[in-house]
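> What would the 3D arrangement of this be:
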Amino acid sequence: MNRLLFGLFAAVVALQSAMSTAIDKDGSVLVLTDSNFEDAIKEHKLLLVDFYAPWCGHCKRLEPAYAEAADILAALEEPIFIAKLDATEHKEAAAKHGVRGYPTLKLFKNGVPMDYQGGRTAEEISAYMIKKSGPAVTTVTSVEEAEAFFAKQPTAALALLDSLDSDIALAVTTFAESSDNVPFAYTAEPAVLTNYGAKAGSLRFATPEAVFTRFLDFTGGVTAFEELNTWLFGHSIAPMFEFSPEKSMHLFSGPIRVHLIAFGDATEAGFADTVAAIKEGANKFRTKALSILVGKNETRILEAFDLTEKDVPTMVIADMRAGAMKRFFFEGDMAKAFDTEKFLTNFFAGHLKAKLKSEEPVPEDMEKAVKVIKGKSFQKEVLESDKDVLMEFYAPWCGHCKTLEPKWDVLGDRLAGVEHVMTAKMDYTANELDVPGVDIRGFPTILFFPADKTKEPVVYKGGREVPDFLAFLKEHASKPFEVEEEEEEEEEEEVKEEL
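This is a model prediction of the structure:
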């Protein structure tokens, strides 16, 4: 009897355990909870998880593409699964994997988590998962297999080689392992090369839009890999895409750091023809510059370029190759493809000058102990100066800058009597510079401009206290100097003497 009861009890426990870890589905998307999360990543050697919040706008916009990708992946001959977890309700799993914002996508491969590096469209998500599910490179041995490879994923690359046992085949494998979004295959079958009319040593890259070919040259080492990555990225996206927060997260972090931004009203009569002309003019540069359409209602983007709705339509080239963004404004007819092509041609030839923001300098700027430098006064007051200049680049809203401000003022007062050293500051949200060595990527950034202005500025990386700055200047200044001790220190000495 006891054995019977024990058996029944064990069966009930097993049933309850199975029920507690059962995974529901929303369409083809697995729905995870704190109780079934660990079982899910153990059961599925490859699993993409969307940690989301029901109220999050970005999550809601991702949902239909994510669901479509799940359907695509579930329909494969060997299904691949993706999942989601409401991180506001199931906080244990979210906290364990460091989820701090929504949506956060993480890929679990053999239980090991890694950040998702793909795009946010259904095609990009499914292509990413297909790529991660198998070997870095698929071997194609016939025309039929090649056609099946391209049919399986609409954006894919096939390397046509002399031999699969060669340095270039190894290079293709190495590159494919580092490329997350594009499925790769290679072949050395003469029939496949003949079928595509391609020479050995070339790449056939197919997208839903068109087929592109490129000769594979890996003799340039790292540079060649970077060039191929940029080329693939440029051809894998549309010739022009409409701005959205979801797309920007993926595309703006890609290898192409030059963006042609067309501001316009899509509802305006005839604007579709203008967009077509921009696409035509920019097409030759698609592996060098992303072409983006931004609506006039995107006020934050307009403000970043000092534009208002009254300035629309217009075009701007945003160059972020050196870190801080440089802006080049279009002059011409946006409805003429030739004008767009000329605009980009002149930019890449170095014939255009960036438009730099600057406040107007006023006499009072240079009267204080800490000199206030503006974009228009930088050349005269800093570059043409024979002084050593220690300069803070700040943002008015920056908490660290606000903490530094009183210390920076004290430093300016301490150095007021040192003629060959200047303490200065610039609001870099209202001013911009195009000067070698000035690459402002965060606030505050502190640079030392030596008296010999033929030398590039030195990035200050020391402590943020007044003695730290003084020690740095005494080491780097062109002439030795001394400063008086602070009054507090003198008062302390007097107290000690009285005691």
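> contacts and neighbour counts: CA atoms only from here.
Will do.
> All the helices of the stretch 1-150 of the chain, in order from the start?
For the stretch 1-150 of the chain, applying DSSP state H, counting those that start in this stretch gives helices covering 2-21, 37-43, 57-74, 91-96, 122-133, 143-152.
> And this one, please, so the two structures can be compared:
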Amino acid sequence: MLHTKSESDITSLAPSSPSRSPKRPVYYVQSPSRDSQDGDKSASMQPTPSFNSPMESPSHPSFGRHSRNSSASRFSGIFRSSSGRKNGRKRNDKGWPECNVILEEGKYDEFDEEKGLTRRCQALLALLGFVVLFSIFCLIIWGAGRPFKAEITVRSMVVNNFYVGEGSDFTGVVTKMMTVNASLRISVYNPATFYGIHVTSTPINLIYSDIVVASGQLRKYFQPRKSRRTELVSIEATKVPLYGAGSSLDAATNGGFKVPLKLEFEINFLAPSISSELDLDDEEGDDMEGLEELMALDEEDDLQQKPQGGHHEKPSEAEFVSKAQRIVLELNNDNTKRAIDGNEYVLVLGYTPWCARSAELMPKFAEAATALKELGSPLLMAKIDAERYPKVASTLEIRGFPTLLLFVNGTSQPYTGGFSAEELVIWARKKTGVPIVRISSDAEARHFLKKHSIFVVGLFEKFEGPDYDAFTKAAEMDNEIQFVETNNAETAKHLYPDFKPTSLFLGLVKSEPEKYTEYEGIFSTDGILQFLDDNKFPLTTVLTELNAAKVYSNINKLQVLIIAETDDFKKLVEPLQDVARKFKSKIMFIFVDIREENLAKPFLSMVGLEESKDSVVVSFNYSSSLKYLLESDTTPTSIEEFCSGLLSGTVSPYYKSQPIPDNKNMSILTVVGKTFDELILNSPENILLEIYTPWCITCETTSKQMEKLAKHFKGLDNLIFARIDASLNEHPKLQIYDIRSSFPPWRSGLSSEEGINRQFPERDVKLQTFSSTTNKKLDGCSVIHNSGNEVDDYPTLLFYLADDKTNPIPLPTKSSTKELAALINKNLKEHSREIRDEL
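Modelled structure (predicted):
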């Protein structure tokens, strides 16, 4: 039976009852006939006040369960109790501030119908979405499974260097030898829609008459989908023997004809997978460890290719270079820091694909890497393409190309050795703690002689004492020549056939006409080094791009250059050897091929003979910064007399000059080297001289000012205006040191004094002296007058007063024409006043 409850029964909380939440949901059940006038049902219940009922209608609370089939309706709400408040219920406080749900029992049919429809729509959409996603997945699988073939196009092949000469192969058979370096551009297009590809290739071989004459390797890379990429591959080889029909190949100086060449290679494409991606990551993380693995694979290939008889053909030079290049680590953005920090010694070659000197050096660098590996050197050989990874190159301070830097425990130092494979090995071993090779037997001596053409041999009874200490210290200080020590007289005889039995001996061996030179001085470090400096070069050195730095570094001697055609020099070479032997310790003789413009033209321009096709003999003196020109015929006798005059001081320095011009009726006189004395120093007039060069940017403005000034002062008889081209004219009273033409004309690829001195800090002493006055502007130069007046830049204006030609007055070139006119008037008036005062 349902009992009625008063308001206090519902809302009050007994003190003994457990504490309850001030907000509690309460269900109210009301009769369907609440709106009727049925008094019996209404009278049996105490109506709840309107302010306590959320519906403001008679109802009763119920905490029990109600059947869904009941005729009653229900609503829910949260009742807020006023218990616990300090002053009881606040005014107008209602117990039911909100009503969340009001549902009428028995009226759920319309909601059930709507929910059923919604569920059917959701199921249909889910099925449709599944079909769409499955179709897309199948499309991806179908697209990925299609046999896309990448498109390969050979864009171009540019031959940077090509030489053919006489030589012999490893068996001693005389044949033509070819050295070539080329750049191959290959375009690869990936038409795949969904996946990128990993691209690898077999060695790219250049074939002529079935002979592999050069080889290169396309580096492995990843190419995204629907993309085109152009790769540059260096194809190169050094001294490849040309057998059979290959011997007909030659280098044509003029004309020539087309030669059939064939490129043979295979490019492989691999779609990425989880395992391959993991393998690639592991490979990238273990670059240095992979070097040993590559060499092991090479050895395994050699063994597999070896016939059962045990004899196999020696690999071609191109194949050898290709394998050697695999030993050299290719640096990139990811592995450079790890390689340098993780190895005690790292020799880095900075290069660019378009640099011819880089291309010429790279095979030698790879050959040196192979030799060092065979010797067990701890040095890691690496290279970095500065064009592809400019940020890495900049971080390593690589500016010119090629650049070699040695990193010792992460700290760099410049390379100061030679550029042949042998010189690279010698320098590297000395820097890594092996300055001397000890040879104890004839077998070791024979093996050593096969690999070294120049070396110093020392014989000692014991490897100790002051003489041996001087020998050891000299070996450590020298960076170019391999030192050999032995305590066996027979071994010393094998290395140095001219050896005379003695207990202490030191001699220099070269592969030149003057092959053996014995040291006859007291054993001291300085004495040994001076002996090497006097004798390490051939009697006549052939200048090349690779030995240029080494030649220029020999600043202790006069240098006499014979610039001529190769055929003309061959007629002089034998008698010239005798002349060179007479002046060996004082003069260095150098041959420069006049056809090699990069080498010959800078020297010819320094004597004003850029267009000369005849033989030229010129000498440079480092100590006095003077040059001398042999102006008679080029014969062995005239060269000998020229050298004797250089040492005795009877040969006058040479100053280049343009032909004497015609200055008749000219408002501004043109001065050349030959007329500088007559028109400037010996002239009784006041002279304003403009010094300019054709490559000077601001000289044009000053020249226009000079023309205006000449017109303005036209009626003044004691003032002459003149100009001289400093790039083509010289005079002892006007010494011009120009970084563009200063000797030596070292083309290092660097455009600043800092870069030049960084690569050769101990050697380019004179170049540093010349360029030290050009620190304000790289393309500028300094004009240094013998009185000590110095001008920083071109153009330069010098005002020569009539009675004081030894102390010209420099005028500011940045002044306006009006200001220059005022300065000229001021100097003329002061000069005339001084004359009147003296009178």
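> Just give the TM-score of the two.
TM-score for the superposed chains, counting by TM-score structural alignment, normalised by the length of structure 1: 0.68, backed by 453 aligned residues with a CA RMSD of 5.4 Å.
> before we move on, the earlier item: please identify the deepest-packed of the helices of the stretch 1-150 of structure 1.
With neighbours taken as mean count of other CA atoms under 10 Å, these reach their highest mean count in helix 122-133, at a mean of 22.
> That one maps to which residues in structure 2?
Under the alignment (TM-score structural alignment), helix 122-133 of structure 1 falls on residues 421-432 in structure 2.
> Can you add distance to F51 of structure 1 and give the helices of the stretch 1-150 of structure 1 back as JSON lines?
Shown next, in JSON lines, are the helices of the stretch 1-150 of structure 1 (distance: least, CA to CA, whole Å):
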{"stretch": "helix 2-21", "distance to F51 of structure 1": "18"}
{"stretch": "helix 37-43", "distance to F51 of structure 1": "12"}
{"stretch": "helix 57-74", "distance to F51 of structure 1": "9"}
{"stretch": "helix 91-96", "distance to F51 of structure 1": "7"}
{"stretch": "helix 122-133", "distance to F51 of structure 1": "15"}
{"stretch": "helix 143-152", "distance to F51 of structure 1": "28"}
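> nearest to D386 of structure 1, of those helices?
Checking those against D386 of structure 1 by CA to CA gives helix 57-74 as the closest, at 52.2 Å.
> which bit of structure 2 covers the closest one?
Mapped onto structure 2 using TM-score structural alignment, helix 57-74 of structure 1 covers residues 356-373.
> Need the contact partners of the matching stretch.
With contact meaning CA atoms under 8 Å, 6 or more residues apart in numbering, stretch 356-373 of structure 2 is reached by 160-161, 181, 234, 236-238, 321, 324-325, 327-328, 351-353, 379, 381, 401-402, 419-422, 424-425, 545-546.
> Ok, stretch 173-186 of structure 1 next?
So stretch 173-186 of structure 1 is contacted by 117-119, 124, 127-128, 130-132, 136-140, 149, 153, 155-161, 164, 169, 225, 229 (CA under 8 Å, 6+ apart).
> what's the span of stretch 319-332 of structure 1, first residue to last?
The first residue of stretch 319-332 of structure 1 is 19 Å away from its last residue (CA to CA, to the nearest Å).
> which parts of that stretch are buried?
Applying a neighbour-count criterion of 16 or more other CA atoms under 10 Å, the buried positions in stretch 319-332 of structure 1 are D319, A324, M325, K326, R327, F328, F329, F330.
> from those residues, which ones fall inside strands?
Among the buried residues of stretch 319-332 of structure 1, the ones falling in strands (DSSP state E) are D319, K326, R327, F328, F329.
> List the contacts of the first one.
By CA under 8 Å, 6+ apart, the residues touching D319 of structure 1 are R257, V258, H259, M325, K326, R327.
> now the fourth one
Listed by CA under 8 Å, 6+ apart, the contact set of F328 of structure 1 reads V316, I317, A318, L352, K353, A354, K355.
> aligned partner of the third one in structure 2?
For A318 of structure 1, the aligned residue in structure 2 is S619 (criterion: TM-score structural alignment).
> Quick check: nearest residue in space to its match, chain neighbours excluded?
Ranked by CA to CA, 6 or more residues apart in numbering and with sequence neighbours excluded, the top spatial neighbour of S619 of structure 2 is V560, at 4.3 Å.
> Please report how far the equivalent of the one you found over in structure 1 lies from G281 of structure 1.
Using TM-score structural alignment, the equivalent of V560 of structure 2 in structure 1 is L260. Using CA to CA, we find L260 of structure 1 at a distance of 11 Å from G281 of structure 1.
> Neighbour count: the two, which is higher?
More neighbours surround L260 than the other of L260 of structure 1 and G281, with 27 against 23 (other CA atoms under 10 Å).
> Please verify my assumption that the more buried one contacts I292.
Yes: with contact defined as CA atoms under 8 Å, L260 of structure 1 and I292 form a contacting pair (6.1 Å).
> Quick one: buried ones out of the contacts of stretch 173-186 of structure 1?
Buried members of those, counted by 16+ other CA under 10 Å: 118-119, 124, 127-128, 130-132, 136-140, 149, 153, 155-161, 164, 169, 225, 229.
> re the thing from before, any idea how far the match of A318 of structure 1 lies from D568 of structure 2?
For S619 of structure 2, the distance to D568 of structure 2 equals 19 Å [CA to CA].
> I'd like to know how far the residue nearest in space to the middle of structure 2 sits from L232 of structure 2.
Of all residues in structure 2, the one closest to the mean position by CA atoms, centre = their mean is A386, 3.1 Å from it. As judged by CA to CA, A386 of structure 2 and L232 of structure 2 stand 14 Å apart.
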